[in-house]
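# predicted coordinates and the sequence they were generated for:
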Amino acid sequence: MNLYTRCNSCKKDIRIKSSAPTRPELQMEKGEEFQVNCQNCGKIEKKHINDIKAEPNNKIILVGIGIGVLVTIILWNYFGAIGTVSVAIPILLWQQQMSATKTFNSYMIRRK
């Protein structure tokens, strides 16, 4: 999952580098408010933890599709049509990414 916020001056997305799966873990890592630097306009802004949004990481989903196709081809040669069950690999990765994104975006921290 990718974390981002929007710059108030140029309205471009600012990517947040963190591997925190939930908002409370991001808060423990970065604090309740932290500074972000817009790479487009160069402005430094202070953002609250609730201003951070998550979106699914499409690279992980594409890797899952690649692995699913490869495993399907290999299993098709050995087991026949039952090998198509491995099509579930990209579906499971997509479902995990969507669930993590929904969990992150739905939980908000109380503002002080």
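Looks like it arrived, so ask away. Treat the numbers as computed from the prediction; the structure is a model and nothing was measured.

# when you work out contacts or count neighbours from here on, use the C-alpha atoms and nothing else.
Will do.

# show me where this protein has strands.
Ranges of strands in the chain, per DSSP state E, are 2-6, 13-16, 33-37, 44-48, 53-55.

# tell me what angle the third one forms with strand 44-48.
Which is strand 33-37. Inter-element angle recorded for strand 33-37 and strand 44-48: 150 degrees (by axes from the mean of the first three to the mean of the last three C-alpha atoms, to 10 degrees).

# in strand 33-37, which residues are buried?
Val36 (16 or more other C-alpha atoms under 10 Å).

# and the contacts of it?
Contacts of strand 33-37 with the rest of the structure, by C-alpha atoms under 8 Å, 6 or more residues apart in numbering, involve Ile14, Ile16, Lys43, Ile44, Glu45, Lys46, Lys47, His48, Ile49.

# and the comparison structure, right after this:
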Amino acid sequence: MRLYTCCIDCRRDISFYENAKDRYALAIIRGQSFELICENCDKLSYYHVNQIRMDQNKAITLGILSLLIGCAMGLIYYFWPQLTRAPIVLVIWGLIGMLGVLFLIYQEITTKHKSQVVYFNRRIYR
């Protein structure tokens, strides 16, 4: 997941990636306070885990979306001979159903990702 905090000096975002579901897991992995280097001003500073926020990773969302679109195109290509012989009403309903299922999968994954971001940002390490 993409984690970020704000630099003390230049106020730019410092981002890094870590696989932690909450701040407690982040404290186990990196410690209660850890140092980060700002890429803008090259200053090394210590940050407490409560200063860290989680953001949605757009690369994961785009990857899932492209995978589902590719899956839909692959299914249409595979079943094209059967689709051309079927009545048009069945073809339309089949395509709508397939796209609906793929959309529901996409929504479920993004909803889980958003709830994980909210869970991380609400939990405070004590």
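Alright, I've got the coordinates. Computed from a prediction, not measured in an experiment: that's the story for all the values here.

# pipe the strands of structure 1 into TSV and attach distance to Tyr78 of structure 1 per row.
Below are these laid out as TSV (distance: least, C-alpha to C-alpha, whole Å):
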stretch	distance to Tyr78 of structure 1
strand 2-6	38
strand 13-16	44
strand 33-37	52
strand 44-48	54
strand 53-55	38
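
# so how far is Cys38 of structure 2 from the spatially most central residue of structure 2?
Centroid-nearest residue in structure 2, with C-alpha atoms, centre = their mean: Asn57, separated by 3.9 Å. Going from Asn57 of structure 2 to Cys38 of structure 2 by C-alpha to C-alpha, to the nearest Å gives 20 Å.

# the helices in structure 1, which residues?
Listed in chain order, the helices of structure 1 (DSSP state H) span 23-30, 58-79, 88-106.

# the longest one: how far from the chain's middle?
Its chain's C-alpha centre lies 21 Å from the corresponding centre of helix 58-79 of structure 1 when counted by C-alpha atoms, centre = their mean, to the nearest Å.

# same question, the first one
Its chain's C-alpha centre and that of helix 23-30 of structure 1 lie 15 Å apart, by C-alpha atoms, centre = their mean.

# mean distance, it to its aligned residues in structure 2?
Taken over the aligned residues, the distance from helix 23-30 of structure 1 to structure 2 averages 0.6 Å (mean C-alpha distance after the TM-score superposition for structure 1).

# return the residues in contact with the residue nearest to the centre of structure 2.
Listed by C-alpha under 8 Å, 6+ apart, the contact partners of Asn57 of structure 2 are Met1, Arg2.

# what's the burial count for Asp51 of structure 1?
12 (other C-alpha atoms under 10 Å).

# what does Cys10 of structure 1 give?
12.

# thinking it is in contact with Gln39, fair?
No. Cys10 of structure 1 is beyond contact range of Gln39, at 10.3 Å (criterion: C-alpha atoms under 8 Å).

# picking that back up, ok, which of the strands of structure 1 comes nearest Thr22 of structure 1?
Of all the strands of structure 1, strand 53-55 sits nearest to Thr22 of structure 1, with 9.7 Å by C-alpha to C-alpha.

# correct me, but Thr101 of structure 1 touches Pro56?
Yes. Counting by C-alpha under 8 Å, Pro56 is a contact partner of Thr101 of structure 1 at 6.0 Å.

# anything in contact with each of the two?
What both Thr101 of structure 1 and Pro56 touch, as defined by C-alpha under 8 Å, 6+ apart, is the set Met1.
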